[in-house]
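Q: Have a look at this prediction, sequence included:
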Amino acid sequence: MAEAARRVVLVLGTSAGGVGRHVRMLAGGLAREGRQVVVAGPASTDEAFGFSEVARFAEVPISDRPRPLSDLSAVERLRRVTSGAQVVHAHGLRAGALAALALAGRRTGLVVTLHNALTATGAIGAIYGLLERIVAKKADQVLVVAPDLGERMRARGARCVADAVVPAPPLDPPGRTVAEVRAELAPGDRPILLTIARLAQQKGLETLLDAARGPYAGVVPLFAVAGEGPLRGALQARIDAEGLPVRLLGDRADVADLLQAAGALVVPSRWEGQPLNVQEALRAGVPIIATAVGGIPGMVGDAALLVPPGDAAALRREIARLLADPGLAERLSAAAGARPLPDEEAALRAVREVYGALPGAGR
């Protein structure tokens, strides 16, 4: 490995899920190779993901939305943290744009991985459009988790765009039996349909609630939603008011337990890249019903039933079809278990190749 590529700074903003876990995996892997790795981000991310256990952590106040004074402070802090680095790899649009501004006038290689699509409109949408143009102009390499993100960044003028490799971590073995999970959620033979999502606008949970209204022939399924977020109060109020067969489980660490008891994973999102919960369901051989958005179709192949985003009638129809046809469920389960999925080594190999191709970086 050439000396020029020894110091890498990984940058991220506020994260409570997949982005943080991905950066933690990269930091640990790159450090094991002998690289000098610094992770820069909000203090809350180090508390959540333990970056300082595998690399040096530098606190940088990258917030989850535009805040001019905080952003100026973040740019100045990043300029100091990235001094002497040969590669800066930012994760997320805001982190990427702030890193680009911090590197102005330097020859440091900049890689930006975009994990999410722009869904905001109005003034916030305009600001994020500006951030996209900054990243497109300044980044040496843009990595994307879905084809539509790549098309958007090319249209913004990005010079080099490639697919990101974002594997889910291995699932822990289940800690409870299916009977024990059912005793908590839905005793007897009632079908359990699992959704794992932050309770936020992007996840399309209003469509899930529309679909949950039914009607369904025979036993009404239980829709179990694992996750927390800003929409919890509004979702629970609607569930109670309409008597919907939906339970909000809150954040759960027992994903493997929930998956083994689920008849299907339901993903009603407005947009997704390479969602970890879909990868986990594929590894567990669980049938999937999902919206045909972002990177999902390419991930699932023939292992899922796909519906348009926001189409509650189509979602309800595919749920009913799966519940009524055990043979279909078996075929989807077999196809899920057979899907090829990337692992940690594939992700590390991909970033090594990207870093090595940067101007002056070497391998």
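A: On my side now, so go ahead.

Q: Could you use CA atoms for every contact and neighbour count after this?
A: Will do.

Q: OK, contacts around the closest residue to P297 other than its chain neighbours?
A: In space, P297 comes closest to L306 once its chain neighbours are excluded; the distance is 7.7 Å by CA to CA, 6 or more residues apart in numbering. Contact analysis of L306 by CA atoms under 8 Å, 6 or more residues apart in numbering lists 289-292, 297.

Q: Let's see which of the residues you listed end up in strands.
A: 289-291 (DSSP state E).

Q: ok, the residue nearest to P297 to D140 distance?
A: As defined by CA to CA, to the nearest Å, L306 lies at a distance of 35 Å from D140.

Q: re earlier: check the ones in strands among the contacts of L306 for burial and list the buried ones.
A: Among those, those classed as buried by 16 or more other CA atoms under 10 Å are 289-291.

Q: Any chance of the residues you listed in TSV with distance to A212 as columns?
A: Compiled in TSV, those are given as follows (distance: CA to CA, whole Å):
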residue	distance to A212
I289	14
A290	14
T291	16
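
Q: want to compare, so here's the second one:
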Amino acid sequence: MDKVGGAQKHVEALAIGLKQDGHEVTIVTGLYEASLWHLEEEQISVISIPALQRAIHVTKDLQALWQLRTVIKNLQPDILAAHSSKAGAIGRIVGGYLRIPTVFTAHSWSFTDGVPPKKQFIYRHLEKAVQPLTTKIITVSEYDRKLALAKRIAPTHKMMTIHNGIELLTENNQIERNRHEGPLIVMVARFEVPKRQDLLLEALSELTDIPWQLHFIGDGSLRPLLEKYVAEHNLMGRVQFLGNRMDITTLLAKSQLFVLLSDWEGLPISIIEAMRAGLPVIATNVGGVNELIVDGEHGFLIERNEKSLLKTRLRQLLSDEVLRAKMGNNSERHFLRYFTFSPMYQKTLFVYEQAFAKKR
């Protein structure tokens, strides 16, 4: 949790909800940057295990396994909730060894379509190996549940789809949408694989005949390369890199269009945040994205690397204020009906209770 991402936001929101509900919550993570989160003010304990990293590394993974075992043995929790592929696997091994009911949330399988074949092979077999140690599996999209069934990762009775959900905006968050020299596009994503800020920049660099401004929110190792691209294509006056921000709700409220281009996804919280803000969305049709966005109703879906259609859809929305308003209103209503926090929280708590009851 040294970077902001959908899975991390999900964990924070669940932890805060559980704490406010009277449960005792501890988060165990790899690297941790406290300034990015609201956990301290909610008095939620965070334990950092730096050896727990995203990439596979045998020595560090064994260290992380041993250190996590020590932590969990001391905490003696009723439920171990594991998130993300790597931490999820290590967490389930520890949970199985200590006989603690373990619920794994798959935010996007690491063997999903779009992931490099070698990585797919490794993680598919890893998931099959740790499945017997898993009490319940939550998938954030129907796409991921069906993919797991197709790959024979786990039996049907162990899995349940619970779509991501986020809190409603309060009156204090209602912000007048700003006027700009041109429509303001925003993309919220870390500058890492599988996000494709490069594809958006390439498309927009060929649309300089119409007004637009672009804000990138997020950080990561690929950012310097894209900053160089912006400089080389004389886009400095149109593109801003804002880094990691705590005021994403405000920034979205000041925007006119949200874009998320990824090679693979689960059910992106960033899109749900954009829908809550009443923004039309252009996104790649991967993972569970089409469970959020209906093409032509809340925005537009495009296939991976489909730059020609991306340019067409960008021009269409950037040039038509009425269409942006219509799709944005549709997005907000869709969010209010299906993707708020309370239903997601209650369903997740029910799965935790099922897992605990099974142990008893």
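A: In hand now; what should we look at? Model, not experiment: these values are computed from the prediction.

Q: Overlay them and tell me the TM-score.
A: TM-score of the superposed chains, computed with TM-score structural alignment, normalised by the length of the second structure, equals 0.84; 343 aligned residues with a CA RMSD of 2.8 Å.

Q: still on that earlier bit, what secondary structure does the residue nearest to P297 of the first structure sit in?
A: strand (DSSP: H, G, I helix; E, B strand; the rest coil).

Q: same question, the one 4 residues further on
A: Counting by three-state DSSP, the backbone at G310 of the first structure sits in coil.

Q: Apart from its neighbours in sequence, what residue is nearest it?
A: T207 (5.7 Å).

Q: Now check the second structure for the residue matching the residue nearest to P297 of the first structure.
A: Matched by TM-score structural alignment, L306 of the first structure corresponds to L301 in the second structure.

Q: What of L131 of the first structure?
A: L131 of the first structure maps onto L126 in the second structure, by TM-score structural alignment.

Q: Check for me that that match belongs to a helix.
A: Yes - assigned with three-state DSSP, L126 of the second structure falls within a helix.

Q: Contacts only, for it.
A: A89.

Q: Tell me how far it lies from I90 of the second structure.
A: 10 Å.

Q: Next: A150 of the second structure.
A: Distance from A150 of the second structure to I90 of the second structure, by CA to CA: 24 Å.

Q: who's more crowded, the two?
A: I90 (21 against 10; other CA atoms under 10 Å).

Q: ok, how many other residues are close to the closest residue in space to L78 of the first structure that isn't next to it in sequence?
A: Spatial nearest neighbour of L78 of the first structure, chain neighbours left out: A102 (5.9 Å); criterion: CA to CA, 6+ apart. Look at A102 of the first structure: counted by other CA under 10 Å, it has 21 neighbours.

Q: for T102 of the second structure, same thing?
A: Neighbour count of T102 of the second structure, defined by other CA under 10 Å: 26.

Q: residues touching A355 of the second structure, list them.
A: So A355 of the second structure contacts 79, 101-103, 135-136 (CA under 8 Å, 6+ apart).

Q: which residue lines up with it in the first structure?
A: Aligned partner of A355 of the second structure by TM-score structural alignment: L358.

Q: for A55 of the second structure, same thing?
A: Aligned by TM-score structural alignment, A55 of the second structure pairs with R65 of the first structure.

Q: Count the neighbours of its match for me.
A: 13.

Q: Secondary structure of it: a helix, I assume?
A: No - under three-state DSSP, R65 of the first structure sits outside any helix and is assigned coil.

Q: Tell me the spacing between it and R80 of the first structure.
A: 22 Å.

Q: Show the contacting residues for T108 of the first structure.
A: Contacts for T108 of the first structure (CA under 8 Å, 6+ apart) come out as 85-88.

Q: Same list as before, those residues that is, but in CSV and with neighbour count, secondary structure and distance to P42 of the first structure included.
A: Formatted as CSV, these follow (neighbours: other CA atoms under 10 Å; DSSP: H, G, I helix; E, B strand; the rest coil; distance: CA to CA, whole Å):
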residue, neighbour count, secondary structure, distance to P42 of the first structure
A85, 20, coil, 20
Q86, 23, coil, 22
V87, 26, strand, 20
V88, 25, strand, 17
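
Q: which one of those sits closest to R94 of the first structure?
A: Nearest to R94 of the first structure, judged by CA to CA, of the contacts of T108 of the first structure is V88 at 14.1 Å.

Q: pretty sure that closest one is touching R106, no?
A: No - here V88 of the first structure lies out of contact with R106, judged by CA atoms under 8 Å, at a distance of 11.4 Å.
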